[in-house]
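J.: Fold the following.
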Amino acid sequence: MADSEHSSTNEALENPQEVTKEEPELEFSDDEEALTIRMYNLVGERWTLIAGRIPGRTAEEIEKYWNSRYSTSQ
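T.: Okay, the predicted model is just below:
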């Protein structure tokens, strides 16, 4: 009985991607998305400048949102 419990623990450690949780998807309002698109067209990937125009958003959030929605590498 102890062996079966030990075995399941080892399986979880061998496959950490199955144990990790996905990060929640970022929610942007229509206005935030439109402003992000306009700013990106003006200044490119200068996420800090774009974040300065959207109250409450960080450069990291905007970059992550952009890459999840508009990345051409997928």
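J.: alpha carbons only for contacts and neighbour counts from here, please
T.: Fine.
J.: what's around T36, how many residues?
T.: T36 has 22 neighbours, counted by other Cα atoms under 10 Å.
J.: okay but it is in contact with I50, surely?
T.: Yes. At 6.6 Å, T36 counts as touching I50 under the criterion of Cα atoms under 8 Å.
J.: which residues do these two both contact?
T.: Residues touching both T36 and I50 (Cα atoms under 8 Å, 6 or more residues apart in numbering) are I62.
J.: For E22, give me its contacts.
T.: Applying Cα under 8 Å, 6+ apart, we find E22 in contact with no residue.
J.: Could you also give me the structure for this second sequence? I'd like to compare it with the first:
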Amino acid sequence: MGDSEHSSSGDTFVDSREVTSRESKVKFSNDEETLIIRMYNLVGERWALIAGRIPGRTAKEIEEYWNTRCSTSE
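T.: You can find the predicted model right below:
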């Protein structure tokens, strides 16, 4: 049983691009995107504060959105 569980998790090596593409599947409306960008310019990486302005969004969702769509670390 333990072997079957281990073999089913054979996707241990995950490319960071795959993780990014999974995280970016959360859809944001144009208004939400605009608000996130404007709020980021005002308050920086205060994700909880930004999330408080967008009903139904968590700080984690907004931070993941920012890191996948707006960050230019590469």
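J.: Just the element for E63 of structure 1, please.
T.: E63 of structure 1 is located in helix 59-70, with elements delineated by DSSP states H and E.
J.: centroid residue for structure 2?
T.: E64 (1.9 Å; Cα atoms, centre = their mean).
J.: which residue lines up with L35 of structure 2 in structure 1?
T.: Matched to structure 1 by TM-score structural alignment, L35 of structure 2 sits across from L35.
J.: If you count contacts, what does the helix or strand containing L13 of structure 1 end up packed against?
T.: If you go by DSSP H and E, L13 of structure 1 is part of helix 2-14. The helices and strands touching helix 2-14 of structure 1, judged by 3 or more Cα pairs under 8 Å, 6 or more residues apart in numbering; DSSP states H and E, number zero.
J.: chain center to that helix, what's the gap?
T.: Taking Cα atoms, centre = their mean, to the nearest Å, the mean C-alpha location of helix 2-14 of structure 1 is offset from the chain mean by 31 Å.
J.: and if you look at stretch 51-70 of structure 1?
T.: Worked out by Cα atoms, centre = their mean, stretch 51-70 of structure 1 lies 10 Å from the chain centre.
J.: for that stretch, which positions count as buried?
T.: 51, 54, 58-59, 61-63, 65-66 (16 or more other Cα atoms under 10 Å).
J.: May I have the distance across it, first residue to last?
T.: From its first residue to its last, stretch 51-70 of structure 1 covers 17 Å (Cα to Cα, to the nearest Å).
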